[in-house]
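Asker: sequence? don't have it. structure:
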């Protein structure tokens, strides 16, 4: 259901759909599952109907005659799954359930919106080892990747095809092929994020190559695509050869 990160309120996961709607049943559970206050009960209240109308008017600019898709962008019910609603509705529902809960939900949501790293750490402390490993891989990849692309941008490399060529030369020298070939070998969709599907070692190798590329571009004072591509190719080649040489040496020792 969710690609949007979930929130934790009173040890209860509040899940979100990919379009950012909150599952009100999770908010209800966080309040202790009070009787006669289910999302369906709240949705029938005149005050809730007025709230929904005001929200739809604000979002669409229309005071009536909303389409089904416009209404679904604010709330909908999925049988057997729950009631999903705009975050503003979720906050209003939390206030209806429990004023103290409403404050807690607002605080957690504000921390989420401000990208509070401590909130992420609190969530991960409850997650399993696999989830923590996935986040660690993503964080490491994101930090080094950002440094690499920022360096390319600062040195006059154009986003798009030139970025892709510099990225692919790293993949080729370190992992043995460009992104397209690596995805095909792993049976990934064409639009899949390759780095989400690399293991820890592969990400570490790519990160090392990109970090070394940044260092080389700085030392050589590279400018433009040609020079930055050459620096990236040289650095990735060094890392790729070092990995290959170490693997070969270990195989020789085993014979």
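Answerer: Structure's in. What do you need? All figures in this text were calculated on a predicted structure; none of them were measured in a lab.
Asker: okay, CA-based contacts and neighbour counts for the rest of this
Answerer: Will do.
Asker: show me what contacts residue 15?
Answerer: By Cα atoms under 8 Å, 6 or more residues apart in numbering, the residues touching residue 15 are 2, 5-7, 22-23, 26.
Asker: Confirm residue 77 sits in a strand?
Answerer: Yes - using DSSP: H, G, I helix; E, B strand; the rest coil, the assignment for residue 77 is a strand.
Asker: need the helices for the stretch 101-250 of the chain, in chain order.
Answerer: All helices of the stretch 101-250 of the chain, identified by DSSP state H, counting those that start in this stretch, fall at 117-126, 129-154, 161-175, 179-185, 200-220, 224-254.
Asker: Including distance to residue 103, could those helices go into JSON lines?
Answerer: Formatted as JSON lines, the helices of the stretch 101-250 of the chain follow (distance: least, Cα to Cα, whole Å):
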{"stretch": "helix 117-126", "distance to residue 103": "16"}
{"stretch": "helix 129-154", "distance to residue 103": "28"}
{"stretch": "helix 161-175", "distance to residue 103": "44"}
{"stretch": "helix 179-185", "distance to residue 103": "45"}
{"stretch": "helix 200-220", "distance to residue 103": "39"}
{"stretch": "helix 224-254", "distance to residue 103": "50"}
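Asker: and residue 55, which of the ones you listed is closest to it?
Answerer: Across the helices of the stretch 101-250 of the chain, the minimum distance to residue 55, taken as Cα to Cα, is reached by helix 117-126, at 28.6 Å.
Asker: ok, back up a step: sort out which of the contacts of residue 15 are buried, if you could.
Answerer: For the contacts of residue 15, a burial check counting by 16 or more other Cα atoms under 10 Å picks out 6-7, 22-23, 26.
Asker: any idea which of the residues you listed is the one closest to residue 107?
Answerer: Closest to residue 107, out of all of the buried ones among the contacts of residue 15 and judged by Cα to Cα, is residue 7, at 11.0 Å.
Asker: Contact partners for the closest one?
Answerer: Contact analysis of residue 7 by Cα under 8 Å, 6+ apart lists 13-15, 108-109, 112, 123.
Asker: hmm, try it at 10 Å
Answerer: Listed by Cα atoms under 10 Å, 6 or more residues apart in numbering, the contact partners of residue 7 are 13-16, 22, 105, 108-109, 112, 119-120, 123.
Asker: here's the one I want to compare it with:
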């Protein structure tokens, strides 16, 4: 699930690399009668935006394709670096530029009220996923804090995570990523379905309580408790 923005009542998509859909910005501007006949992203890029994209790529020391990328097919369009998105919004309309600037600033700063606004517009399925994902992050952060307080260090954190993944997902992270053809740095929780997210979060809650109650300490013993908690949760039908 990619993060989304909402501008003038229109959903504006972002991709996995944080690039913003210029087509969705154009759609938002058109719906609000802010384009005044100005160009769609492809024509704007060819006629006016190319120089700015080249300048930005040079200054960030990346390829132009990292700054602005066209995607074909359903859900495609032109996705661009946020600075390009702001430049395009400014070209379309000063009023739109202000709107995009404000929303993106809130998005980047982690303004929790913006997340709530996005959730209000989500489908029931998306709202359920978001609720489980948020609860899962809280459970993960609490477990990590408990592990640190109980002497877990270095590789021990990854060992505890894998100890939870094995009973629930069928393997440690590297094995799951290889099996699914995912990059090694993939956040597996973003790929989990609702049941897997729920079981993982519950296993982390149970593991935290067991470690705290038994004053379990050290990498190996904490990993054992994580595995035991996940195995118990995995067998719940």
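Answerer: Arrived safely. Since the model is a prediction, treat every value here as computed from it, not as a measurement.
Asker: Include distance to residue 83 of the first structure and mean neighbour count when you put the helices of the stretch 101-250 of the first structure into JSON lines, please.
Answerer: Formatted as JSON lines, the helices of the stretch 101-250 of the first structure follow (distance: least, Cα to Cα, whole Å; neighbours: other Cα atoms under 10 Å):
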{"stretch": "helix 117-126", "distance to residue 83 of the first structure": "24", "mean neighbour count": "13"}
{"stretch": "helix 129-154", "distance to residue 83 of the first structure": "27", "mean neighbour count": "16"}
{"stretch": "helix 161-175", "distance to residue 83 of the first structure": "42", "mean neighbour count": "20"}
{"stretch": "helix 179-185", "distance to residue 83 of the first structure": "37", "mean neighbour count": "15"}
{"stretch": "helix 200-220", "distance to residue 83 of the first structure": "38", "mean neighbour count": "19"}
{"stretch": "helix 224-254", "distance to residue 83 of the first structure": "50", "mean neighbour count": "16"}
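Asker: wait, which of these is closest to residue 192 of the first structure?
Answerer: helix 179-185 (7.8 Å).
Asker: What's the local residue count around the aligned partner of residue 122 of the second structure in the first structure?
Answerer: Per TM-score structural alignment, the equivalent position to residue 122 of the second structure in the first structure is residue 127. Number of residues near residue 127 of the first structure (other Cα atoms under 10 Å) recorded here: 11.
Asker: what's the answer for residue 51 of the second structure, then?
Answerer: 12.
Asker: quick revisit: okay, and which of the buried ones among the contacts of residue 15 of the first structure map to helices?
Answerer: Of the positions in these, residue 26 sit in helices, assigned by DSSP state H.
Asker: any chance of the buried ones among the contacts of residue 15 of the first structure in TSV, plus distance to residue 131 of the first structure?
Answerer: What follows is those, written out as TSV (distance: Cα to Cα, whole Å):
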residue	distance to residue 131 of the first structure
6	13
7	15
22	22
23	22
26	21
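Asker: wait, which of the buried ones among the contacts of residue 15 of the first structure is closest to residue 226 of the first structure?
Answerer: Taking Cα to Cα as the measure, residue 226 of the first structure lies nearest residue 6 of those, at 43.1 Å.
Asker: returning to what we had before: mind putting the contacts of residue 15 of the first structure in a markdown table, distance to residue 57 of the first structure included?
Answerer: Shown next, in a markdown table, are the contacts of residue 15 of the first structure (distance: Cα to Cα, whole Å):
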| residue | distance to residue 57 of the first structure |
| --- | --- |
| 2 | 27 |
| 5 | 28 |
| 6 | 28 |
| 7 | 28 |
| 22 | 20 |
| 23 | 22 |
| 26 | 26 |
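Asker: any idea which of these is closest to residue 159 of the first structure?
Answerer: Among those, and counting by Cα to Cα, the member closest to residue 159 of the first structure is residue 5, at 27.8 Å.
Asker: which position in the second structure aligns with the closest one?
Answerer: Under the alignment (TM-score structural alignment), residue 5 of the first structure maps onto residue 3.
Asker: from what I can see that match touches residue 108, true?
Answerer: No - using Cα atoms under 10 Å as the test, residue 3 of the second structure is too far from residue 108 to be in contact (11.1 Å).
Asker: about what we covered before: take the buried ones among the contacts of residue 15 of the first structure and keep only those in strands.
Answerer: Using DSSP state E, the subset of those located in strands is 7, 22-23.
Asker: I'd like those as a markdown table, with distance to residue 148 of the first structure appended.
Answerer: Below are these laid out as a markdown table (distance: Cα to Cα, whole Å):
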| residue | distance to residue 148 of the first structure |
| --- | --- |
| 7 | 31 |
| 22 | 35 |
| 23 | 38 |
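Asker: Pull up the gap between the closest residue to residue 124 of the first structure other than its chain neighbours and residue 22 of the first structure, please.
Answerer: Distances taken as Cα to Cα, 6 or more residues apart in numbering put residue 132 closest to residue 124 of the first structure, at 6.2 Å, once the chain neighbours are dropped. Going from residue 132 of the first structure to residue 22 of the first structure by Cα to Cα, to the nearest Å gives 24 Å.
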